[in-house]
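**Student:** Using only what follows, build the 3D model:
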Amino acid sequence: MDEDELPECPVCLQPYDAVSAIPRVLTCGHTTCEACLKQLPNPFPNTIRCTVCTLLVKFPNSLSSLPKNLDLLHLSSVLQHRHTPGNKKVSSPSSPQANGIDQSVLFPSALKSWSYEFYCKWKKWVLPRDCISMEKVGSESDGGVVCGEVLKYFQSDYMMGCVLRENEHVGLVRVGTFVEGEDDSKFFKASYESSILTVLYRMEEEERNKLGIILNATLRVSNVGNVFGFWCNKDDKCVYMVCEKIASPNLVKCVLKKKEDEDERLSSDEMSALAMLCMEICEILSRLHSEGLVIGFLRVSCFGFNDFGHVYVDLGEVLNTCRRLHMAVRRELSHLEISLKDTLLDKYLMFISPEMLLNCFVKQDFKFDSGKSRYEVGCASDVWSLACLLVWLIVGSTFVEEMECFLHFVVNAIKDEKGSDYSGLCMRWSEKIAVLLEGRLGSEYASLQDILYRCLRFDPGNRPVITDLWKCLRELVIKPQFDTGLMLKQEVKNGKTGHHVVLGEICQMVEEANKELMGVIQGKDKNDRADIELRVDEDVVQGVSRGHVKCTEMKGHLDCITGLAIGGIPCHSK
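**Tutor:** So this is what the prediction gives:
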C-alpha cells in the first residue's frame, strides 16, 4: 500500500506544520499556509483571491485572526511520525528558517517583484525602446548633457498630450543607471521595461515622489515643456527622462537690445514690453509653485517663445543647467579656485540666489554653521532670480559687472571659511543696484524700483511673493483704475512649505542613488540581509539548463500568472 502523502500548501507545495507552514482557513473553506498568504497580491483592499477556487474572499488586516486548520495540523503531525527518520523535511521557500538554519531560496534582486500599485503608477511613463535614439552627448565640461531624436511617431494611450513626432529633437536627463548584480546577470536577463521600473523601484520613496511632482506639473501647467516619460539606452544602461526641447529663439535674441549709451532711460513702450514679458514668467512660476515645483535659479537659455510669442519654460534645459552648475563648481573647487570672469558666471551664476549658491557649496562638502545655512531654497529663490533677470534687461552689462564683484566676495568668503557677513555683502550690493535702476528708470517707476530692491534681499522671508511682483508689473501695462480684470485673491507664501521640489537639487539625486545602488550590489547594505541570505539555488538553475525539469501542477497560482517571459522577452501562444 502506498504511503499516505502529507497535506501540503497549494502554493508552495510544502507540508503543513506549526512553525514554518501554518495552515490558515479562508472564508471560502480552502486552506493556504500563512507564509504564502503574506506574499499573495491584494487586488482590492481587505480582499484576497483564494489560491484554490480563485474566488475573491474577505481578508483581515491580521493573519492571526484567520483560524488555523487544526485537523490538517493533527493529520500532518501523525503522518510525519510514520516517516522514516532519514527523510529530511524541505523548508518552504516562503519560510525564513528551518531548524534554526537559514535555508531560504530567493530569486536575484532584479526579479524582486514590486507592488501592483507601483507598476500601474509608473508603467504608463515607460516609452518604447525603439522610438528614440541618442543624437549628441555633451563633453564633460558641458555637464555631459544628452540630446535625442525621435525615430518614429508615438502617442501614449495613458497620458493625454504625450505625443512624440518623428524627427523631433528631445532633451534627455539622466535619472539613474540599471546595474545588475553578479548573480542576476548569470542566469537572468532583465527586459527593457523591467530595467526602467527597477531603477525607479530602487529609488527612495521621497525621490520617486519628486519625479512624480515634475511629471504631473508638466501636465497641469501650460507654457512649460512636456516631460514625455522614461527611456533606457541599451548601450550604457542609463535611464533618461525625455523632455520636450524648445526650438524657438531664446530670450536674449528676441528681447535684449544692447544700446551704446546704457545711461539712457527706457521709453514707456520698452518698459511695457519688459513688463509683459516678466508678467508671463511670473504666471508660469506661480503655477509651478502651486504644483509644488521650484526651479531654484534661472538661466536665460531656459526660456523661449511659442508660436504665439508667449514665454515658454524648457524644464529639460533647467534640469541640465543644474547639472552643469554643480559639475562646474566641483571642477573649479578641485583646482582650489573659481574664475568668475570665465564662462561660469555668464552661463550659470548670473541669476542665482544667495541661498542656492550656499546650498551648492554645501553639496560640495563646505561646512557652514547654522547661522549661515539656515535659509532654505524655496519659492523666494525664484523671486530673486526673476528680479535679477528684469534688472539685467533694464540696466544691461553694468549689472553683470556688479554681480561679478558680489559673487567674487561671496565665493572667497566661503572658501576662506573664516566667517563673513553675507547679509551685509548682499545689502551693499543691492544698494548699488538700486542706484543703477534709479538712473535708468527715474522717479516715474519708483514702485518698480522699490519692489525690485525688496526682491534682492538676503533673507528669503523678507522678499515679496511673486504675485506682488506680478501686480506691480501689471500696473505698468494697465493703470489700476482701468484694470477690469480679476485680481489675485489666493494667498501665496515664499517659504518652502509642503512637498516643494527644487529642480536645482534634483541633479544630485542621480549620484546619491547610484552610490546607494552600488552599495547594495557590493553587499554594503545590511538591512535586507539581516534575516535572510541572498543566493540562487544552483540545483534549480543547473537542472533547468540540463533539461532535468520536473513538472508540477500550479492550480494555486492561476490568479498570479498573466504571461510567460523567457530571457526577459514575453512569449505569446499562437
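**Student:** From here on, just use CA atoms for contacts and neighbour counts.
**Tutor:** Noted.
**Student:** so which strand or helix has residue 496?
**Tutor:** Per DSSP states H and E, residue 496 falls between elements, in no helix or strand.
**Student:** With adjacent residues omitted, what lies nearest to it?
**Tutor:** Once flanking residues are discounted, residue 496 sits nearest to residue 378: 4.7 Å by Cα to Cα, 6 or more residues apart in numbering.
**Student:** neighbours of that neighbour, just the number please.
**Tutor:** 27 (other Cα atoms under 10 Å).
**Student:** Which residues are in contact with it?
**Tutor:** Residue 378 makes contacts with 294, 296, 494-496, 500, 502, as judged by Cα atoms under 8 Å, 6 or more residues apart in numbering.
**Student:** please redo it, this time with the cut-off set to 7 Å
**Tutor:** 294, 296, 494-496 (Cα atoms under 7 Å, 6 or more residues apart in numbering).
**Student:** Now tabulate those residues in CSV and tack on neighbour count.
**Tutor:** CSV is the format used below for the contacts of residue 378 (neighbours: other Cα atoms under 10 Å):
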residue, neighbour count
294, 25
296, 26
494, 20
495, 17
496, 19
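**Student:** Pick the one among the residues you listed closest to residue 228.
**Tutor:** When the contacts of residue 378 are compared for distance to residue 228 (Cα to Cα), residue 294 wins out at 19.6 Å.
**Student:** Neighbours of the closest residue to the closest one other than its chain neighbours, how many?
**Tutor:** Leaving aside its chain neighbours, residue 294 sits nearest to residue 502 (4.6 Å; criterion: Cα to Cα, 6+ apart). Counted with other Cα under 10 Å, the neighbours of residue 502 add up to 23.
**Student:** Just the element for the residue nearest to the spatial centre of the chain, please.
**Tutor:** For the chain, residue 211 is the residue whose C-alpha lies nearest the centre (Cα atoms, centre = their mean; 2.9 Å). Element membership of residue 211 [criterion: DSSP H and E] is helix 205-220.
**Student:** I'd like the structure of this one too, to check against the first:
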Amino acid sequence: MVMDLPECPVCLEAFDGESRIPRVLACGHSTCQICLLHLPKPPLFPCTIRCPACTQLVTYPQSPSSLPKNIDLLRFSSSFPRSSNPKPEPEPKPKPKPRPDFDFLPNLWSHEFYHKWKQWIVPQDSELIKSNQIVSLFKIASFTDNNDNDNNDDDDDDDDEFKYSYVAKVMMILFKMRDECLVELDLILTLASKEYRICSAYGLWYNNKDDYLYLVCERKHTSLLNLTVKDDDYDDISSVGMIGMELYETFSRLHDVGLVSGCTSFSCFVIDGFGHMLIDLNQVLIDGERVQKIIKDSIRSEMDSNDVDLESHVYPSPEVLVELIRKEAVDFDFDMSKCTVGFSSDVWSLACVLLSFLLGMSFVDETRGFLSSYILKLVHGNTCECEELYATWLDNVSGFLDGKLGLEYTLMKELLQKCLCFDPKDRPLVNDVWKFMRGLIIKPKLDVISSSEQKATNESTSRCLVLADLIGSSNKTVKNDETGAMNDSRDDNVVVESDVIEGVRKSSLSCIEMKGHLDCISGLAIGGGFLFSSSFDKTVNVWSLQGSNRVHTFKGHEHKVMAVVYVDSEPPLCISADNGGDIFIWAVNLPFDEKPVKRLNEEKDWRYSGVHSLAVSSTSGYLYTGSGDKSIKAWSLNDYSLSYTMNGHKSVVSTLAVCNEVLYSGSWDGTVRLWCLSDHSPLAVLGEERPVASVLSVATHTHTLVAAYENGSIKVWNKDVFLNSISPHSSSIFSICMEGPWLFSGGWNKTIVVQKLSGNDESGVEEVTEIGSIQGDSVVTALSYWEGRLFVGHADRTIKVYSFGG
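**Tutor:** Next comes the predicted model:
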C-alpha cells in the first residue's frame, strides 16, 4: 500500500523541497510557494491574503519566502517514495443540510426583475416633476393599500406599522402588473429613449399623494395646438405639404419599430427647435383612454350625439372604434373583416389632422359630429346606418376639398380621399403619402431620395397603443384626481390589486411587546432557545423564544450593562459586560443559577469607561471586549485569562463583530479595523483617510461588512471592496443587524429601516435597496434577527418583536 503524499490545496501537486515548498500561513494551513505568488491580493488590504484552505484573511509579507517552511511536511514527503499510480478518487463527502431560510418579508420580486426595471425609476423628488411644464404624465397603475397613509406619520396609530419605501412601491406595482402591460410599457420606454422622432421617456414616477404610478415623458417643445386653425389658414399648399411631410415622417418612424397609434390629435405632436415634429406617446395613451371612456359611457347609458363629448382634433380611426366597442360589449356583432387595425389606421387619423390645417374649423366640426354619431350607432348595433353616415361624411369632406383645391391639385384631393377610405386595405402606405407631400415642396428632379424603398415591417407583430393593455385592462377603478395641473389623465386607470403582495400588508405585521427592564435596553443576543437582553438597569433578562415570556434575570452587575453575547459551547454561556469593566459569565441551563460561573475585571484608571462591546469566536476560543481605553482584549474561554491586547484605535471601541475568522472593530474615531484571529495581528483599517463620524455599530455576513455611523450614514464593503455609502437615517444609527440579504438599522429617529442587499453568489452584493420602514415611538438602541423575527430594543425599556405572517 502506497501512502499519498501531502499536496498543495491550490495546484494539488505534492510538496517538495525545490519548487513546491510548503509555506505556513498565519492560520496554520500550508500552501506551496509558487501558488502563493499567484493568489489574488485584496485591493484594500495589500498586506493580506485569503487562505485557499479556510478562506481566512491572514497577514502576508511582501514575499512568500519570508513565511516559515513546513518542516514536518517536507520530512514526511521525503521519507516516502513517490508513486506513479493514479490516486483513487475520494468518496464524495455528504453535503451538509442547508440551513432553512427565514425571510423577514416574502420574496417581493426577483433579482432579475429588479435590475430590469430599476433603471426606469424616476427619483421621488426629481426636479423634472417639480417643473411639470417640461413633462407629461400618464397614470399607469395604483398602489392602493388602504392601510398606507404616508401623510399621517405623526399619528400614534401609525406606530409599529410597516411602510414601504418609494422604490419598493414602484417595484411591487410593476411586479403585480400583467405581462402584457409590462411588455407594452417596456416597449414604450425603450423606444422613447432611442427614437429621435418620439418624445423622450424619463421613466416611472410614483406620486405619494394619490398612490399612482406615472409614465413620465418629455414635453418641453412647442405643442401643435399652438398653431391656430381657421378656415382661411394655409392657402399656401407648400406649407400644408411641409406639415404633412413631417406628420407622416414621424409615423413612419413609429411604424418602423412596430407601433401603431390608432388615434391621433393635435395634442400628440410637438415641434422641436428645428421645426421637426415629434410624437408624445403619453398623449396618445391619454387620448385613447378618453375615447375608451366615452365608449364605456355610451354602452352603459342611453345617450344621443350631443351627449358624446369627443374633443376637437381627436381622430380615432373607424376600425379602432369598432375594436374598442367589441372589447367593451360582449354581445357586439360586427363584421371585422374590413376593420383590421394596423398601419393604415394611422394613415386615416393623420389625414384628418392634415385636413384640419387645410380646411379649418369646417372640417373639424363636421368630423367631430360624424365620429360622435358613429360611436352611438355602433354601440346600438345600427351598422347599416353607420355605412350611410360614413358615406355622407365622406361626401361632405369631398365638397370641402373641391371648394379649397382647384384642378391643379386634383391628385392631392384624390390622395386625401383615398386616405379616408373605410376599408384599411384601400388606403395608401404611409411612405407613399410622405413622398407625395415631399413632392409639393421639392421638385422630383431635385429629390435624390424619391425612389427609396419602404422599410419592410411585419404588421402582424405591431402593437396599437390605443388598444394597449395599459389602458384596456378590465380591472379599473375611478379615483379622485389630487394632482391638479400635473395630471394630464383624469379618467379611469389601471389599478393593481389592493393586496399588492399576497400575505404582506400592514395588518399582517405582528408586534409583540416584552416588558421587564427598568431602564434603556443596551444589547440583545439569541441562542439556546432564549433571548438575552442587557439594560442600563444593571441586569440581563432571559426570555423564552417560544412564549416570549421572561424566565430569569441575571443580577450582579454594579454598573450599566453595555453588551451581551451568547456562546454556543458545552455548557452554553451568556456573557455580559458593564461600563465599570466587569465581565460576567453565566451558565445557560435550567434551572438558571443565581451566581455567575466566572467574573472578570479589566484594569482601569480615571479616564476609563469600561467595556462597550463584546464578540465571541468559537473557532479561536476567545471572548473579545471593546473598551473605553481604546483597546480590544482577547480572553480565553478555556481558563478565562487575558491572552492578547490589540491596540490601534484612537477612541472608544464601540462595536465588535466576528466573521470568516476575522475580527471587525468599530470605534468613535470613525474607523473600522480588521484583525486576524489566528495571531491577533492587524489586517487593515477602513475609513482612516476620511472619517465621517463615529462608528456606532457593525454587522457582517459572509463577505459583506456594513458599518453604521453617528451622522445617520451606512457604508458597505463587499469582498474587501468598498461598495456604497447611503443615508437611510437623518440622525445617529445606534444599531444594525444583518441576516442573509436583509439589513436592519435603527437609531435616534425611532425608525427601523429595512433594506435588502441584492446580488449573486459569484459577484457578491451589488447594491442596497430600501424596502420599507417601521415607525416606533422610542429610540432604537439594539437589534437582533432570528428565524423571520426582528427583535428591537428601545430606550423606553421595552423590547418589541416584529414578524410577518398570516
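**Student:** Could you tell me the TM-score of the two chains?
**Tutor:** Once the chains are laid over each other, their TM-score by TM-score structural alignment, normalised by the length of the first structure reads 0.63; 428 aligned residues with a Cα RMSD of 4.2 Å.
**Student:** which residue numbers in the second structure go with the helix holding residue 211 of the first structure?
**Tutor:** Matched against the second structure by TM-score structural alignment, helix 205-220 of the first structure falls on residues 179-194.
**Student:** what does stretch 291-301 of the first structure give?
**Tutor:** Following TM-score structural alignment, the aligned partner range for stretch 291-301 of the first structure in the second structure is 257-267.
**Student:** if we can go back for a sec, which of the contacts of residue 378 of the first structure are also in contact in the second structure?
**Tutor:** Retained contacts for the contacts of residue 378 of the first structure in the second structure, judged by both residues aligned by TM-score structural alignment, their matches' Cα atoms under 7 Å, are 294, 496.
**Student:** which of the contacts of residue 378 of the first structure lies closest to residue 341 of the first structure?
**Tutor:** residue 296 (22.8 Å).
**Student:** Burial check on the spatially closest residue to that closest one that is not a sequence neighbour, number of neighbours?
**Tutor:** What sits nearest to residue 296 of the first structure in space, not counting adjacent residues and going by Cα to Cα, 6+ apart, is residue 504, at 5.1 Å. Residue 504 of the first structure sits with 24 neighbouring residues when counted by other Cα under 10 Å.
**Student:** who's in contact with residue 504 of the first structure?
**Tutor:** 295-297, 319, 322.
**Student:** Only whichever of these are buried, select them in PyMOL.
**Tutor:** PyMOL command restricting the contacts of residue 504 of the first structure to the buried ones, with burial defined by 16 or more other Cα atoms under 10 Å:
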select buried, resi 295+296+297+319+322
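**Student:** quick revisit: secondary structure class of the residue nearest to residue 296 of the first structure, three-state.
**Tutor:** Secondary structure state of residue 504 of the first structure, per DSSP: H, G, I helix; E, B strand; the rest coil, is helix.
**Student:** Against residue 207 of the first structure, how distant is it?
**Tutor:** 14 Å (Cα to Cα, to the nearest Å).
**Student:** What of residue 98 of the first structure?
**Tutor:** Taking Cα to Cα, one finds residue 98 of the first structure at 38 Å from residue 207 of the first structure.
**Student:** before we move on, the earlier item: can I get the contacts of residue 504 of the first structure in JSON lines with distance to residue 413 of the first structure?
**Tutor:** Below are those laid out as JSON lines (distance: Cα to Cα, whole Å):
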{"residue": "295", "distance to residue 413 of the first structure": "26"}
{"residue": "296", "distance to residue 413 of the first structure": "22"}
{"residue": "297", "distance to residue 413 of the first structure": "21"}
{"residue": "319", "distance to residue 413 of the first structure": "28"}
{"residue": "322", "distance to residue 413 of the first structure": "23"}
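**Student:** immediately after the host helix or strand of residue 522 of the second structure, which helix or strand?
**Tutor:** Using DSSP H and E, residue 522 of the second structure sits within strand 521-527. The helix or strand immediately downstream of strand 521-527 of the second structure is strand 530-535, counting by DSSP H and E.
**Student:** corresponding residues in the first structure for that next one?
**Tutor:** So strand 530-535 of the second structure sits over no part of the first structure, by TM-score structural alignment.
**Student:** circling back: the contacts of residue 504 of the first structure in strands, which ones?
**Tutor:** In strands, judged by DSSP state E, none of these are found.
**Student:** Please identify which of the contacts of residue 504 of the first structure is nearest to residue 435 of the first structure.
**Tutor:** Closest to residue 435 of the first structure, out of all of these and judged by Cα to Cα, is residue 297, at 24.3 Å.
**Student:** so who does the closest one touch?
**Tutor:** 351-353, 381-382, 385, 504.
**Student:** what's the distance between it and residue 217 of the first structure?
**Tutor:** 18 Å.
**Student:** quick one: the helices in the stretch 1-150 of the first structure?
**Tutor:** Taking DSSP state H, counting those that start in this stretch, the helices of the stretch 1-150 of the first structure run over residues 34-39, 70-82, 116-123.
**Student:** Let me know which of the ones you listed is the nearest to residue 536 of the first structure.
**Tutor:** Of the helices of the stretch 1-150 of the first structure, nearest to residue 536 of the first structure by Cα to Cα is helix 34-39, at 19.2 Å.
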